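1. predicted model follows, preceded by the sequence.
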Amino acid sequence: MPNQPPRPRPRWADSLRSFVRGLGDQPTRPSPTDERVAEANYSGYRRLTRRHVVKNGDVMAAGSRERRDRAAAARAEAQAGEKRRERTVRIIGAVAVLAVVAGIIGVAVIARSSDENSNAIDVIEADPSAPVPDGVLGADSQWAYGVAYGTAGDDAPVLELWEDFQCPACGSLEEANGEGIAEVAETGIARVIWRPTAFLDRNLGNDASNRAIGAWGCAIDEGFTREYHDAVYANQPEEEGDGWSNAELVSIAEDVGMSGATLDSFSACVDDETYRVWAANSTQEFYDQGVAGTPFGKIDGVEIPTQSLADQPSLLAALTEATGN
């Protein structure tokens, strides 16, 4: 076949070649779908991992904080509880001290203000000419109308003790160291002189202290000085101001061992009110001496604190000091 001149390429072929070459010069790009998947596989994993790590950290941190918060709260509660307990102890202690002080002050105030209620009952008037029980000191004594008790001689220190049978503090003293006070008298360490007073009658609106002192005078005549004294305190009414009836005062005499003619004599003495004026005389001495309240003690004329009266070692030390030994 004879050679023929080359046939020119169609124009469309050149355009196609240029188009194909242009495609080859451009960077290969993933399809939109592939790009989203790749991005999801990369950044999604990182985000998921980051979120997972942070989340675990948050949980651990939150747990640690919660434990610390609970521990702190427990410590705070324990400290608060301890403070409440300490405050309660202080309050209870303060209330106890105030109660004791108030009781002492209350008795003193009652003694000073007793005349305000003098019209509440029929008061038996003092009369120095009235009889006194056997062995009781007379109106001319330094301890007028006092009940001397014990075996001590004249050179022994004198312990005088003002009491009111209705006085709760006197009852407490008797319970605390009545035995010790009687012991120093019975062993001759000191001369004990009981100084009875009925000042509480006017304040409580009764005559129980006066009648109890009068009954004690009747018991002294029968030889039951200490026994009846102690028994009256042992039978002190629970409610201050209730006092004792005459029948109860006679019953106390039976309790300490009186019977037969002795009990009859005692009962007649009580019914006749033989020593109620003696009680009034002793009470007037209480007022005249300006005693603040009961119980009130002195050793050789010098006041002794009630807490020393209530404590036997302290009482013995005070008596020893009074003798100069």
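-> Sure, I can see it. Residues are numbered from 1 along each chain as shown.
2. from here on, contacts and neighbour counts on C-alpha atoms
-> Fine.
3. just the strands in this protein please.
-> 147-149, 158-163, 191-196, 296-299, 302-304 (DSSP state E).
4. and these as a markdown table, adding mean neighbour count?
-> Formatted as a markdown table, the strands of the chain follow (neighbours: other CA atoms under 10 Å):
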| stretch | mean neighbour count |
| --- | --- |
| strand 147-149 | 21 |
| strand 158-163 | 24 |
| strand 191-196 | 25 |
| strand 296-299 | 19 |
| strand 302-304 | 15 |
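5. take a look at this one as well, against the first:
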Amino acid sequence: MTQNRRTVVDPRKADRRRSLMFKIGAAVVLIAVAAGIGIWAVVSNSEDSSTGGSATPTIATEDGSIRVSAAPKGTQPKAVVSVVEDFQCPACGAFETRQGATLAELSKNPNVAIDYKPIIFLDRSGQTDYSANTANASMCVAEASGKDGNMESWLKFHNLMFTNQQQEGGPGPSSDQLRKWAEQAGVTGVSKCIEDNQFGKWLTEQSSTVLKDPGFQGTPWVRLNGKTIDAMGMSPEQLTTAVTDAAK
């Protein structure tokens, strides 16, 4: 006759086993988290390399503008509309509302170029960096997306900043908001460029040159082939006629 034997479990050994299993599980979780952070860092660094490491944008024209044009690469359009603007400037916002669509349409003419030059003009020392931050973000987006000469994404970002323009003299949009607008315009990988103010020094120098120009009276400053025009006082039809005539 076989006797049933009861197995006696040492509670201390059971506790030790549970403790060991818990430690192993915790270690696995920590390894997984560390691996995830490592992958995120690699991806983030890869995305943030889209503007490169240079403090000078490679996509700017000789005078530091962002050119929107359908002109073949390497050619010089007959009509160049230059627009000097500040992203916190209310008059610039009004100008974009009035003539932005007209300029976008004119830029489709291969004999026309629209040169946008964001400057740092309306910042108040020690109070706001609105102009500086938005101008830099603009260059970040242009550098990340326009190396093939196509500034469509940059123009979307440009328009978003004016559509969502905040009060002059205020703090302006945050770095996170600028990044979100960039993504809305179809551009990623500019977070580091925006946060580090990558093109800040270059923009300060460019802005200083404009402010010293005898022809500069404020923003927006619009010129057609170098000659100042009252584009704000023109109707869209008048502006179209003036530019297309210069492009012939």
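-> Yes, it's here. Quantities reported herein were computed from a predicted structural model and do not represent experimental measurements.
6. circling back: turn the strands of structure 1 into a markdown table, columns for distance to E248 of structure 1.
-> A markdown table is the format used below for those (distance: least, CA to CA, whole Å):
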| stretch | distance to E248 of structure 1 |
| --- | --- |
| strand 147-149 | 23 |
| strand 158-163 | 20 |
| strand 191-196 | 19 |
| strand 296-299 | 27 |
| strand 302-304 | 33 |
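7. for the ones you listed, which one sits closest to V277 of structure 1?
-> strand 191-196 (12.2 Å; CA to CA).
8. what stretch of structure 1 does the longest helix seen in structure 2 fall on?
-> The single longest helix within structure 2, with elements called by DSSP state H, is helix 11-47. Aligned by TM-score structural alignment, helix 11-47 of structure 2 falls on no residue of structure 1.
9. how about that helix: buried residues?
-> E47 (16 or more other CA atoms under 10 Å).
10. what about the residue mapped onto F157 of structure 2 from structure 1, distance to K298 of structure 1?
-> In structure 1, F157 of structure 2 lines up with Y228, judged by TM-score structural alignment. Distance, Y228 of structure 1 to K298 of structure 1, by CA to CA, to the nearest Å: 23 Å.
11. for Y149 of structure 1, same thing?
-> Taking CA to CA, one finds Y149 of structure 1 at 15 Å from K298 of structure 1.
12. do A292 of structure 1 as well
-> 13 Å.
13. swap in D134 of structure 1?
-> For D134 of structure 1 relative to K298 of structure 1 (CA to CA), the value is 24 Å.
14. and what of L249 of structure 1?
-> Plainly put, L249 of structure 1 is 29 Å away from K298 of structure 1 if you go by CA to CA.
15. neighbours around Q127 of structure 2, how many?
-> 10 (other CA atoms under 10 Å).
16. same deal with S153 of structure 2?
-> Neighbours around S153 of structure 2, by other CA under 10 Å: 20.
17. same question for I110 of structure 1.
-> 20.
18. so who does it touch?
-> Taking CA atoms under 8 Å, 6 or more residues apart in numbering, we find I110 of structure 1 in contact with 200, 203, 293.
19. translate it into the numbering of structure 2.
-> Checking with TM-score structural alignment, I110 of structure 1 has no match.
20. please apply the same query to S282 of structure 1.
-> Match for S282 of structure 1 (TM-score structural alignment): Q206.
21. looking at it, I59 of structure 2 is touching V68, isn't it?
-> No: using CA atoms under 8 Å, I59 of structure 2 makes no contact with V68, being 11.1 Å away.
22. and for A208 of structure 1, the neighbour number?
-> 22.
23. for it, which non-adjacent residue is spatially closest?
-> Nearest residue to A208 of structure 1, sequence neighbours excluded (CA to CA, 6 or more residues apart in numbering): G243, at 4.9 Å.
24. could you do C89 of structure 2 as well?
-> Nearest one to C89 of structure 2, counting by CA to CA, 6+ apart, is E168 at 6.6 Å.
25. residue contacts, that neighbour?
-> Contacts of E168 of structure 2 (CA under 8 Å, 6+ apart): 88-90, 122.
26. let me know the closest of those residues to Q99 of structure 2.
-> Distances from Q99 of structure 2 to the contacts of E168 of structure 2, taken as CA to CA, are shortest for P90 (14.1 Å).
27. residues touching the closest residue to R276 of structure 1 other than its chain neighbours, list them.
-> On the basis of CA to CA, 6+ apart, the spatially nearest residue to R276 of structure 1 that is not a chain neighbour turns out to be G214, at 4.6 Å. Residues near G214 of structure 1 by CA under 8 Å, 6+ apart: 270, 273-279.
28. do the same with V158 of structure 1
-> 190-193, 298-300.
29. counterpart of it over in structure 2?
-> Using TM-score structural alignment, V158 of structure 1 lines up with V80 in structure 2.
30. that match and T58 of structure 2, how far apart?
-> On the measure of CA to CA, V80 of structure 2 and T58 of structure 2 end up 20 Å apart.
31. one more: N111 of structure 2?
-> 23 Å.
32. which residue of those two possesses the greater neighbour count?
-> Counted by other CA under 10 Å, N111 of structure 2 and T58 do not tie: N111 has more neighbours, with 22 against 15.
33. with adjacent residues omitted, what lies nearest to the more buried one?
-> P77 (4.5 Å).
34. got the contact list for the one you found?
-> Contacts for P77 of structure 2 (CA under 8 Å, 6+ apart) come out as 71, 110-113, 247.
35. and L239 of structure 2, what is it in contact with?
-> 102, 231.
36. go again using 10 Å as the cut-off
-> 99, 102-103, 106, 224, 229-233, 245 (CA atoms under 10 Å, 6 or more residues apart in numbering).
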